[in-house]
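*Asks:* Have a look at this prediction, sequence included:
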Amino acid sequence: MEIRLIRHTRPAIPKGICYGQTDLLPADSFLEEVSTIKAQLVDAPSPMAIFTSPLLRCSRLAEALFPHHAITADPRLMELDFGQWEMKAWEEIPSAEITPWMEDFVRIPCTGGESYQQLYDRCVDFIVALRKQQLKNVTIITHAGPIRAIHAHFNDIALKDSFSLKVEYGEVLKLEDWKV
């Protein structure tokens, strides 16, 4: 099986803002970024299935890349729920809240949100269900958090080390011959 993980394009939000599950529109550079992604997919086999996070920055990209395909939105592919930190500048989040999380983001949830372990668990649940479908080529449009979690699962990487994978906006990551 071959899976292509695609990170959404740049969202319409200033840098430095925490926005996990906030439903943001793509930035004005959307069409240019779509063209760049399409160029990366030119030699890829046509996907048997396309899945996307239901958030607009992913679902709009899925529709732009695959306008004549059935696309399935799945909430398990959403970005980390940052809870009360959503739409706050990172520097405005009280240190009493953010410091413990930064020291153990895998196990400690954001205030009113979820931990990286919780995100990982829902992404693995999605992958296990996907594997049962026995599809050959799958495309998943999602966020950096789920991409890192899925990559960590496939490559047996500790979650605390999974942020070493840098995932740019519009990046395509290919996974092959994976086992669940």
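*Replies:* Cool, got the structure. Numbering: from 1, shown residues only.
*Asks:* contacts and neighbour counts: CA atoms only from here.
*Replies:* Will do.
*Asks:* so how far is Leu5 from Val138?
*Replies:* 9 Å (CA to CA, to the nearest Å).
*Asks:* Between those two, tell me which one has more neighbours.
*Replies:* Using other CA atoms under 10 Å as the criterion, Val138 and Leu5 rank with Leu5 on top: 26 against 20.
*Asks:* Is the more buried one in a helix, a strand, or coil?
*Replies:* In three-state terms, and counting by DSSP: H, G, I helix; E, B strand; the rest coil, Leu5 is strand.
*Asks:* adding another structure so you can compare the two:
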Amino acid sequence: MPAPRATTLLMIRHAPVVAPDRLSGRRDVEADVSDTAQARAVAAFCGTPDLIVRSPATRCAQTSEALWPGVEAEVDARLWEQSFGEWEGDWLADMPDLGPLSLAQLAAHQPPEGESFLQVTDRIAPALRDLMARGGRIAVVSHAGVIRASLGLALVEPPAGLAFAVGNWSVTELQGLPDGPMAIARVNWSPHDAA
């Protein structure tokens, strides 16, 4: 029986949204993919993946197309960003002050009519298991919250994922075997790191 095939997940955060001062979450906003140098650098860093998977969000579709023109990505609804419920579309400067919270408290906090970070983690865990079972080099174009939740799962401490910065156009790399632990190979790589 052949050994299980290792998997590398290249978790790519979408390009900047066109209205960066408002909370996007589940709002289907467009991305600004005009920085073709960034797109070329990220695509060169990632190479040719065996599979491209993305969130259903328009900003992820646009980013995927900018990275690999003409290559159709598989869509997985479990990779949507966190829903911020009633806060969706609000100005970031007007977000409520939650006061001092530990990472565990922040992860458990649920915005009105939205979902908590822990709920996001529960939603994406099966998606990550499914991807890890496929083997090979897989590009995943999604959102900061999804990538942070993936890091929390890899650390086996979901709230810890909130401690990571995840920039637009950045690549976070996870490695593993089917049904095994995930290793964090790199976090928040951007084309600027290569300059």
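*Replies:* Arrived safely, thanks for sending. Here the structure is a predicted model, which is why all the values come from computation and not from measurement.
*Asks:* Quantitatively, what TM-score do the chains reach?
*Replies:* After superposition, the two chains reach a TM-score (TM-score structural alignment, normalised by the length of structure 1) of 0.84; 171 aligned residues with a CA RMSD of 2.2 Å.
*Asks:* any chance you could map the helices in structure 1?
*Replies:* Taking DSSP state H, the helices of structure 1 run over residues 30-41, 56-65, 95-103, 116-132, 144-155.
*Asks:* Let me have these in a markdown table, adding mean neighbour count as columns.
*Replies:* Compiled in a markdown table, the helices of structure 1 are given as follows (neighbours: other CA atoms under 10 Å):
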| stretch | mean neighbour count |
| --- | --- |
| helix 30-41 | 15 |
| helix 56-65 | 21 |
| helix 95-103 | 13 |
| helix 116-132 | 17 |
| helix 144-155 | 21 |
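*Asks:* Now tabulate those helices in CSV and tack on distance to Gln21 of structure 1.
*Replies:* Converted to CSV, the helices of structure 1 look like this (distance: least, CA to CA, whole Å):
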stretch, distance to Gln21 of structure 1
helix 30-41, 19
helix 56-65, 10
helix 95-103, 18
helix 116-132, 12
helix 144-155, 11
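*Asks:* Out of those helices, flag the one nearest Gly83 of structure 1.
*Replies:* helix 95-103 (11.8 Å; CA to CA).
*Asks:* any idea of the angle the closest one forms with helix 116-132?
*Replies:* 40 degrees (axes from the mean of the first three to the mean of the last three CA atoms, to 10 degrees).
*Asks:* For helix 95-103 of structure 1, which outside residues touch it?
*Replies:* Residues from elsewhere that reach helix 95-103 of structure 1 (CA atoms under 8 Å, 6 or more residues apart in numbering): Ile108, Pro109, Cys110, Thr111.
*Asks:* ok, of the residues you listed, which one's closest to Leu130 of structure 1?
*Replies:* Looking across those and measuring by CA to CA, the closest to Leu130 of structure 1 is Pro109, at 26.5 Å.
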